[in-house]
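> based on what follows, work out the 3D shape:
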Amino acid sequence: MKKSVLFLLIGIFLSATAWAEGDATYKNTVRTFLAQRCYKCHGAELQKADLRFDTLTLDFHNEDVLLTWQNIADMLNLGLMPPYEEPQPELAEMMPVIDWITASLKAHYEAEESTGGQTVLRRLNRNEYRNTIRDLLHLDMTIFDPTDAFPQDDEEHGFDNIGKTLVMSDFLVEKYLDAADQIVQRAVLPGPPPEVKTHEFTFPIMRGAGGFLTPASRRLKQGYDEIFRRPDDRWGYMSIDRFRKGVSHSGMYRVRVRASAHNQQHPYDKALRTDENEPMRLGIVAASGRYGDLRQSNTSDITLAEFEMIADGKPRDYERELYLDESYVPRVTYPNGPISLYWRSILRRYHPQLYDKTDRRKLSQREDQELVHRQTEVAVMNYLGPSIRIYKVEIEGPLYDQWPPPSHTSIFGKRDPNKIKPRDILTRFATRAYRRPVKHSEIAHILQLVEQREKAGASRVQAITMGLKAILCSPNFLYLYENEGQLDDYALASKLSYFLWSSMPDEELFALAKKKRLHKPDVLRAQIDRMLKDEKAQAFVENFTERWLALYKIGEMPPDPRNFRLYYQAHLEDAIKKETHAFFQHILDKNMSIAHFIDSDFTFINRDLSLLYRIEGVEGREFRKVKLNDPKRGGLLGHASVLTATSNGIETSPVVRGVWVLENILGTPPPPPLPDIEPLEPDIRGSTTIRQQLASHREIATCNECHRHIDPIGFALENFNPIGAWRYGYGPKKPKIDASDVLSDGSKFDNLVGFKKILMQKKDQFARCLTEKMLTYATGRTLEATDRPEVDRIVNDLKTQGYGLKDLVLLVATSEPFLTK
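Coordinates of the predicted model:
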């Protein structure tokens, strides 16, 4: 008690301007230092980075003032002020200033009782909503996505789970109502199980469309359908024309395809550019005719299975049990076939004696069509390239391990719903949906709705479904429950599960919350450890890395297929993300030092990614840990995911990549450019280098303040092209890449390897950045200045414990900002 009062008094005195101005250290040391070392760039005449120190007060209750003093302390500690080109103060001159600012800030933080620093009532984002429905009702979400029609979640600092940005709207409320209808309809399945049916389809399985060679093969009536290329927007899907309405019930289906693979090795290498060492693959891609033509790319497409084939021409059965939504149809694809296949080029180049050189411009439309038919049939009969032949497709189902299914019994149990009191059903369901015990008043109005429906003639089950929908549209379900102050055990269970699983608590967490034991330190740590080992923790690995590293941007500006063919040929968009996910997962599981994110001698790749990285000896599609002999590739800065996410698909920008490193590795994001400064476009004509362009840009004084921090970092990464492949120059007859530079603190490097060595010396700074990112993600709010002491404590404890990533997760989940609201 006395200690608290003492801190309060110190805080009051230290935050009072009159007291501070009378302090001898402040007047004689701090203010003098700022006047001599800082006013030149941050004074009355010039305010670089929009910062002015000569009028800076000591009113720490003013957020801008507090952040400015914190910024001064950070810049001095990091050696970034004064700039290295200016005369540097001796350590003995600088340390009293740092000590005074640090002590003053610490005292203020300890005394401040911020009304901020609290998570605004936080709505479930799309991902959390989807996962919660999955776990609440045990629904298979392979295809079903109730958030399909929801608007995109707004984000802040890259994170899409920040409470104040997750606003509600009339439009979203309407979509929640629609989603609840769909969810309950799928979950509640009274009555007998659907009849198991077997559908069998043989040649011709697809009777129309398919490009040029597939219809030509069909016209030859050889007893099979044939696929010649991988799927794209228009072609490459072998649909079942006699099954366009799809399956009649959602559920598991046994899909069996009899197929053969031909000509994995072929003489058309230069024309088709397939990987002749990779086994040919047969894919199952489901789609619904409600969303478009099933014979081409469809907005509902989802890949359900892939099989490696033996390319000896012998028919074999490929079978898998797959979940299909009502109306969905399984279609067959050749996912690693040729990207493009031009039959005229094949005939002209490899079978010139068979190519008809008739001038098609002189033909009528009908004559031209007849010529194309004849020539494509000739091409098929003489084709020596890879293809997959489909002889039969069987679909059997729906198959259920139990009836009623888990979704139904999770609501009604195994008893007859007509013999259970609606209050019991709704109370049990709402308790799980709201993730806490429900009050009688919260159920009363829902129960009244159910009773009214039943009196109006609805069956007991139909009436109860209305209550279920009302619960799923309730703010108690849509928003995360957090009580004020120290979180109670139920609120803690939810906060923990949405941090590590992006979903609701499981039964073990609920049981501990009910016993009021979850908040106990040893129990909490044990649960964190258990949860990280659960397969649902993959959500943390994927969601946090994609938000922290901005990997969600991959695909927004896809690479130019003409210049980066390998990106599409090797399916790199998925592979590059999986590398980073597996890398993060491994460091987490082994509690390895976060320094591996800066530099490491290993990564996780498969054969596809090894082609990009030019690493030999990696076979198969499965990702495995490989030792890196090339120091340039180690760490996140060598990951193709990061390098692709920071490119525009055509060319690289040192500015974009430099800003990315400042924001996500060093935690010192630059301010946005001034509105009257024209954006710099990279020169793709080769008339001047990007380095020369940026040098000209820095001649603008207002630009130089930020670009001297940004540009050198970006140049360190210039040897990586837009998809992360290594390059030595920008192309033929264009200049070689110079990756050397000098950082704003005077540190020099010759190349990427040298730059990473400098970053390793800033490991504590990176630890702070990662801590702030993870704490933001875990709490669902942006951090405030008053969070600084707790961030300092976590970083210091992390350093003492050896910088382990798992230790960081534990420190964040047991921190004051996480355990309180």
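> from now on I want contacts and neighbour counts done on CA atoms only, so please keep to that.
Noted.
> beyond the strand or helix carrying residue 715, next helix or strand please.
For residue 715, the element it lies in under DSSP states H and E is helix 701-716. Downstream of helix 701-716, the next assigned helix or strand under DSSP H and E is strand 741-742.
> show residues contacting that next one.
For strand 741-742, contacts defined as C-alpha atoms under 8 Å, 6 or more residues apart in numbering pick out 712, 715-716, 748-750.
> looking at those residues, which is nearest residue 610?
Lowest distance from residue 610 to those (C-alpha to C-alpha) belongs to residue 716, with 22.7 Å.
> before we move on, back to that, going through the contacts of strand 741-742, which ones are buried?
Among the contacts of strand 741-742, those classed as buried by 16 or more other C-alpha atoms under 10 Å are 712, 715-716, 749.
> need the helices for the stretch 401-550 of the chain, in chain order.
Taking DSSP state H, counting those that start in this stretch as the test, the helices found in the stretch 401-550 of the chain are 406-412, 422-434, 440-455, 460-472, 475-478, 489-500, 507-514, 521-533, 538-548.
> distance to residue 228 and mean neighbour count added to the ones you listed, as a markdown table?
Below are the helices of the stretch 401-550 of the chain laid out as a markdown table (distance: least, C-alpha to C-alpha, whole Å; neighbours: other C-alpha atoms under 10 Å):
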| stretch | distance to residue 228 | mean neighbour count |
| --- | --- | --- |
| helix 406-412 | 41 | 20 |
| helix 422-434 | 49 | 19 |
| helix 440-455 | 57 | 15 |
| helix 460-472 | 47 | 21 |
| helix 475-478 | 48 | 18 |
| helix 489-500 | 44 | 25 |
| helix 507-514 | 50 | 17 |
| helix 521-533 | 43 | 15 |
| helix 538-548 | 34 | 20 |
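> pipe the ones you listed into a markdown table and attach distance to residue 661 per row.
Below are the helices of the stretch 401-550 of the chain laid out as a markdown table (distance: least, C-alpha to C-alpha, whole Å):
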| stretch | distance to residue 661 |
| --- | --- |
| helix 406-412 | 45 |
| helix 422-434 | 40 |
| helix 440-455 | 49 |
| helix 460-472 | 41 |
| helix 475-478 | 35 |
| helix 489-500 | 25 |
| helix 507-514 | 38 |
| helix 521-533 | 28 |
| helix 538-548 | 11 |
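> one more to line up against the first:
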Amino acid sequence: MITSSDPFWFGFRFVWTRVVGTRVLLAWVALGVMPVAAKANEPGQETPEVIAEFIEFNCVGCHDSYTKEGDLDLEALTLSLDDPDNFHRWERVFDRVRAGEMPPDEQIEDGEKQGFLAKMHDTLLAADSNRIAKGGRVAARRLTRNQYERNVNELLQVNLPLRQLLPEESMSFGFDTVSKSQQVSDHSIAAYLDAADWALQTAFDRLLSGDRGETVRLDWTKLRRNERRHNREPEGRPDHQDIVSWSCSQNFYGRMPATSVTQSANYRIRIKAHAINLPKMGRVWCSVESGVCSGNASTMYWVGAIEATDEPRVYEFDAWIRDSHMLRIVPNDKGIGRVAAQKVDQKAGTLENEGVPGVAIQWIEMQRLVSDQEQLRHTLVGELRLEPLEEPTSNRAYRLVSKAPRRDLKQLLHRFAERAFRRLVSVEEMQPYLDFASAKWNEKRSLRDALQTGYRAILCSSRFLYFEEAPGELDDFAVANRLSHMVWGKAPDEQLRNLAAAGELRNPDTLREQTERLLNDPQSATFIEEFATQWLELYELDSTTPDGQLYPEYDDTLHRSLTQETFAFLSHLIENDLPITNVVDSDFTFVNQRLARHYSLEWPGGTGFQKVAVDRQSRRGGMITHASVLKVTANGTTTSPIIRGVWMLEKVMGEHVPPPPANVPAVEPDIRGATSIRDQLDKHRSIDSCAACHVKIDPPGFALESYDVIGGWRDRYRAAGKKKRWVPGLPVDPSHEFTTGEAFDNMDGLKDILLKRDDQLAANMASHLVTYSTGAAPTFADRAAIDHIVQQTDSFDHGMRSMIHAVVQSPLFLSK
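The predicted structure is shown next:
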């Protein structure tokens, strides 16, 4: 006997339904025989008839409990939309039907489809709106470790790398600001305590010990190597009163022990240098790093780059340098070649006479940076008197003096808490912190200890670590907090706090003025760098090292230049309110001479990063052609249209791609160059569970195949050679076609197609901005608000600055 659970029955039912049509289904409904999915719901959650009929007639044949195509079983799927997983499955069904992707190759009457979509839309919207009304869009949102560092440093007037003590952040929807992924554990709380202790100890030590920044100036005689015992130091040139470092493969060559520091701190480093034996490119690119400079601790820390020309110039850098670390300065441009390791130990002057390019250094100045004493005093102890210690028994030079210590303790803690909690704080809220500090005062009779204890409790409080936001419309303090953390990555300044206290910030005109003020401030560089880094996944830049055999031209100067182009580009878009389409194509970019050489662009002269004109022939218009994003979407040896296609869909085009099925093997490109990636993907797409996604992924992915692992243009792939490092391999075929029928032959064709989708590009950018700034990705109920942002900015060609303003003024930003 054939039962209803038999695979044959499901196949038979699927075929019979296709033959007889809706009449059979209506008969089932009339008889009370509803589909399984409808009967499996909880009481009060019955599936509406129009949804049940559409699913049963059009979808269950491929997505039943036996077939489960795409790992989707619609027979077992209930309409229990309070379950987030269930909600997202139904949302996916809605989106794919609306886009015409499902059912595949089926002719559905418009009325039938529109009826389903309308009912499904209303059902999903009601469920999501109800969820938001109860708890808000955003769950409890915590400061990121970068935000924690900036907030604590500003509160205490120090500048410490506190984030190195805190756990790495998790990403959700591409950003570390999203509350969904922000976990807190015993380990992380202990890390916050350690960070707070370090910051407080440093701040009070600097205040009470009278700390002063010291400056050390080292001339060439202190920096030169010992000619009787060469030890990787640069050689001296007595006639020129300088030292010279050459491009060399010897580990830690260019190190200077005289620059070793005795205390971990921030240092301002000034270097007077110029190039010698200048190459045709007109400069010698050099790296400045710090480290132990030995095999015992081989990690080197980046300080900055020197673009040395034949004109002596002073270069200045600020960097955190660890105790016992020294500076290392060496040319690192692969374009000038390197000298053999053993050659740098030859007699001074030998390499110069051979015409090898190098960098000559006249002197180095290192200043240890400390806090401004007046600002530090005002921040920590207000108007309390500092009394010098006549016979100090410790490293303190002063002690705190108060005629009314309990009153002063209460006032200082309250003032500190309002700055730390980023809002007004009641006396009742302050009592636990005051009790904690008072207990320390009773025990030690030390104002320093009592204050430090109270401040520590505040810095580890959930009121400091988390954004305090109640469901519904945000109050002015919460809006100030969101806005400041979005643009400056830290707590609101005094002007924002005053406007919030007066209840004026939510006024649209005032909010716009303040958004403008924050964007115009140099501190907005925080937004540029952190938003771009996470949106475009630039944090992956250091995850891979390009294969030295296939890409021998890649050097550290080029590596460090990549993100700077992207940051400068995004900053220019925002500053000038340029259209979002510039992400896809533009007639300009920002390069330094090293990056211009990589792109084969004509360099206009001068130094540093400059805005340069580009056209289609240069192949460098738009962010999607930046070497930064092209490198992070490659693995160091090969490129993959899949990885780049997914990146394009999710970062630029705003289309989510579900993860691949677990049982499908990854595509591994052939580095020998015998099989093309297109041939491999043709076989991969023959797997039914893969084809549905690859029709979306592959078109933009293949267009980007015209760019190699390090973002260089190519007509052919590079293949590993036997006699040469690499040889030209198979030709690149960047052509493809979208499911809409829009076909293209190359990158220019892809750009032309995407430029017509400016609303889609704008909606994608609005979604990323909302996610980054509010701590939650837009959900189904937010779609109308995103559409409104797109409409608002349409008359401004979806300018980037206009889009930021529209996001800040939207209910998504102004409500929890």
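> any idea what the TM-score is?
Once superposed, the chains reach a TM-score of 0.81 (TM-score structural alignment, normalised by the length of structure 2), with 744 aligned residues with a C-alpha RMSD of 3.8 Å.
> coming back round to it: and the furthest pair within the contacts of strand 741-742 of structure 1?
Spanning the widest gap among the contacts of strand 741-742 of structure 1 are 715 and 748, at 12.3 Å by C-alpha to C-alpha.
> what do those two both touch?
740-741.
> what's near enough to touch the residue in structure 1 that residue 745 of structure 2 lines up against?
Residue 745 of structure 2 maps onto residue 750 in structure 1, with residues paired by TM-score structural alignment. Listed by C-alpha under 8 Å, 6+ apart, the contact set of residue 750 of structure 1 reads 739-741.
> who does the longest helix that structure 2 contains touch, helix- and strand-wise?
If you go by DSSP state H, structure 2 has its longest helix at helix 110-135. Under the contact criterion of 3 or more C-alpha pairs under 8 Å, 6 or more residues apart in numbering; DSSP states H and E, helix 110-135 of structure 2 touches helix 49-58, helix 84-98.
> next, the angle helix 49-58 makes with it.
120 degrees (axes from the mean of the first three to the mean of the last three C-alpha atoms, to 10 degrees).
> distance of the residue in structure 1 that residue 601 of structure 2 lines up against from residue 645 of structure 1?
Mapped onto structure 1 by TM-score structural alignment, residue 601 of structure 2 lines up with residue 615. Distance of residue 615 of structure 1 to residue 645 of structure 1, computed by C-alpha to C-alpha, to the nearest Å: 22 Å.
> also residue 802 of structure 1?
Distance, residue 802 of structure 1 to residue 645 of structure 1, by C-alpha to C-alpha: 30 Å.
> next: residue 465 of structure 1.
Between residue 465 of structure 1 and residue 645 of structure 1 the computed distance is 44 Å (C-alpha to C-alpha).
> ok, now residue 782 of structure 1?
From residue 782 of structure 1 to residue 645 of structure 1 the distance is 23 Å (C-alpha to C-alpha).
> next one: residue 474 of structure 1
Taking C-alpha to C-alpha, one finds residue 474 of structure 1 at 37 Å from residue 645 of structure 1.
> neighbour count: those two, which is higher?
Counted by other C-alpha atoms under 10 Å, residue 474 of structure 1 and residue 645 do not tie: residue 645 has more neighbours, with 25 against 16.
> which SS state does residue 18 of structure 1 fall under?
Judged by DSSP: H, G, I helix; E, B strand; the rest coil, the three-state class of residue 18 of structure 1 is helix.
> tell me how many other residues crowd it.
By the criterion of other C-alpha under 10 Å, residue 18 of structure 1 has 12 neighbours.
> out of the buried ones among the contacts of strand 741-742 of structure 1, who's nearest residue 540 of structure 1?
The closest of those, once distances to residue 540 of structure 1 are taken by C-alpha to C-alpha, is residue 716, at 30.2 Å.
> contact partners for that closest one?
Counting by C-alpha under 8 Å, 6+ apart, residue 716 of structure 1 touches 739-741, 751-752, 755.
> alignment lookup: it to structure 2.
Match for residue 716 of structure 1 (TM-score structural alignment): residue 703.
> now do residue 766 of structure 1
Alignment note: residue 766 of structure 1 maps to residue 761 in structure 2; criterion TM-score structural alignment.
> what's the closest non-adjacent residue to that match?
Closest residue to residue 761 of structure 2 apart from its sequence neighbours, by C-alpha to C-alpha, 6 or more residues apart in numbering: residue 653 at 5.6 Å.
> so the one you found makes contact with residue 760?
Yes: shown here, residue 653 of structure 2 and residue 760 form a contact pair, counting by C-alpha atoms under 8 Å, at 6.5 Å.
> higher neighbour count, the two?
Using other C-alpha under 10 Å as the criterion, residue 653 of structure 2 and residue 760 rank with residue 653 on top: 22 against 18.
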